[in-house]
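Colleague: curious how this folds, go ahead:
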Amino acid sequence: MGRGAYGLARVAVIVRAPAGWLWWSGLLAAGIGALPPGLTGRRIGVLAGIAGGLIAASAVYAARRRRWRALLGAAERAGRSVVLQDRAVTLRTWRRAHRRWLLLAFLAAVASSFALPAAGGLLLAGAGLGLWAKALWLGRWERDHDALLWVRTEAAVRGGAAGRTVPGHRTTGLAAGDAAPGGTRKPRRSTGAGRR
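Modeller: You can find the predicted model right below:
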């Protein structure tokens, strides 16, 4: 991972970052998309959207599972020189870097409703659900191993927490940082970014 001080972001927080946006924007797009009858009619569009959303959720949850298991199995203890990034900063950084793609996905979901009403929005919502489920899976791993998973901040923004540019994950104790296992907020607010 390199010598000297470097920043680490929580893996589960990065996975969660697009989940809420995809879920709520998908539901909004589905609501807007249900207004026009479309080419197939609302009933067919909604049914296709539900099926597509379930498939998308399953696919996103299972995506790159071999890569994830390899990274988790090879995770090493973080050094004392690392700087742990706040949960809010990680969320804001990821969404800022990907906001154009998120907006395009929303617009595409709404536009697709002229063919299949609500289907595109439900597909987006399903993808968000799959990411949320993956964050829960990571949270279970963290609790089972009494460790939180971290990745270098720059690698995470470029290709995701399990992307090809990620050389490996690092671990800390459960008390580190300001996010609980799975990337949720801790019950009590901590002081923010810290050093381990």
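
Colleague: contacts and neighbour counts: CA atoms only from here.
Modeller: Will do.

Colleague: residue ranges of the strands in this protein, please?
Modeller: Along the chain, the stretches classed as strands by DSSP state E are 7-10, 76-77, 83-84, 148-152, 170-172.

Colleague: mind checking these for the one nearest to R100?
Modeller: Shortest distance between R100 and the strands of the chain, using Cα to Cα, is found for strand 7-10: 21.9 Å.

Colleague: just to revisit the earlier point, could you say which of the strands of the chain is packed most deeply?
Modeller: Of all the strands of the chain, strand 148-152 has the most neighbours on average by mean count of other Cα atoms under 10 Å, namely a mean of 27.

Colleague: tabulate the strands of the chain (TSV), appending distance to S58.
Modeller: Formatted as TSV, these follow (distance: least, Cα to Cα, whole Å):
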stretch	distance to S58
strand 7-10	23
strand 76-77	29
strand 83-84	31
strand 148-152	23
strand 170-172	27
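
Colleague: another sequence for comparison is provided below:
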Amino acid sequence: MAVIVRAGAAPLWWAGLVAAAAGAFVPGLTGRRIGLLAGAALFIVVAAVVLLARGRRYRELARGASRAGRGDFLQDRAVTVRVWRRGHRWWLLAAFVVAVASSFALPGAGGLVLAGAGAGLWAKAVRIGQRERHEDVLYWVRTDWAGHGSPVAKRVRAYRTTGPEAGDAAPGGARRRRR
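Modeller: Below is the predicted model of the structure:
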């Protein structure tokens, strides 16, 4: 489940940094200094909002989680990341274009907003990973419930759990390190 959250973190982070760097070279209407300072403030605000968004729903679904059964379809981390990124590639591209275009008004701010969203998603995945480590389980969303959407979408009725060694994902959605 944390894999779905984490899947969007890296593309948003890197697209945001590239857009902010490109925007730093454009003087813009407000000037570089004001644009980058506003972008830094927006980075913090957006990261906090993304981190805290829908936290109650995540907790409710985690509280009601049940053990994964034989009839549950769970997919590997690599497949989940690939499916999520393919399903959202046009939205990510559009967000990048808007962030670069906004640099003509407020240099770098749009890119830093995207990077803040990526940082917030990464922090949310880390928080989920801490809960998974504490409870010694991995949370999963059934593939037929999640689709390309969110792990807290209306279609998701409950999470499934497995042991912490199941699959190829570590707690928090990171890639499992094999020893």
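
Colleague: overlay them and tell me the TM-score.
Modeller: Once superposed, the chains reach a TM-score of 0.96 (TM-score structural alignment, normalised by the length of structure 2), with 179 aligned residues with a Cα RMSD of 1.2 Å.

Colleague: still on that earlier bit, nearest to L47 of structure 1, of the strands of structure 1?
Modeller: Among the strands of structure 1, the nearest to L47 of structure 1 by Cα to Cα is strand 7-10 (36.4 Å).

Colleague: who are the packing partners of that closest one?
Modeller: Strand 7-10 of structure 1 sits against strand 83-84, helix 87-111, strand 148-152, helix 153-159, with contacts defined as 3 or more Cα pairs under 8 Å, 6 or more residues apart in numbering; DSSP states H and E.

Colleague: if we can go back for a sec, so which of the strands of structure 1 is nearest E142 of structure 1?
Modeller: For E142 of structure 1, the closest of the strands of structure 1 is strand 148-152, at 5.4 Å, according to Cα to Cα.

Colleague: so how far does the closest one sit from its counterpart in structure 2?
Modeller: Strand 148-152 of structure 1, aligned to structure 2 and superposed, deviates on average by 0.5 Å (mean Cα distance after the TM-score superposition for structure 1).

Colleague: what span of structure 2 lines up against that strand?
Modeller: Strand 148-152 of structure 1 corresponds to residues 138-142 in structure 2, going by TM-score structural alignment.

Colleague: ok, and for the helix of greatest length in structure 2, which residues are buried?
Modeller: For structure 2, the longest helix by residue count, based on DSSP state H, is helix 109-135. Residues of helix 109-135 of structure 2 classed as buried by neighbour count (16 or more other Cα atoms under 10 Å): 109-129, 131-132.

Colleague: for it, give me the average deviation versus structure 1.
Modeller: Relative to structure 1, helix 109-135 of structure 2 is 0.4 Å off (mean Cα distance after the TM-score superposition for structure 1).

Colleague: tell me the angle that helix makes with helix 77-101.
Modeller: Angle between the axes of helix 109-135 of structure 2 and helix 77-101 is 150 degrees (criterion: axes from the mean of the first three to the mean of the last three Cα atoms, to 10 degrees).

Colleague: centre of the chain to helix 109-135 of structure 2, how far?
Modeller: 6 Å (Cα atoms, centre = their mean, to the nearest Å).

Colleague: before we move on, what about stretch 86-95 of structure 1?
Modeller: Relative to its chain's centre, stretch 86-95 of structure 1 lies at 11 Å (Cα atoms, centre = their mean).

Colleague: what range in structure 2 matches that stretch?
Modeller: Aligning stretch 86-95 of structure 1 against structure 2 (TM-score structural alignment) gives residues 76-85.

Colleague: just stretch 33-40 of structure 1 next, same as before
Modeller: Under TM-score structural alignment, the match for stretch 33-40 of structure 1 is residues 23-30.

Colleague: still on that earlier bit, buried deepest among the helices and strands packed on strand 7-10 of structure 1, which one?
Modeller: By mean neighbour count, with neighbours taken as mean count of other Cα under 10 Å, strand 148-152 ranks first of the helices and strands packed on strand 7-10 of structure 1 at a mean of 27.
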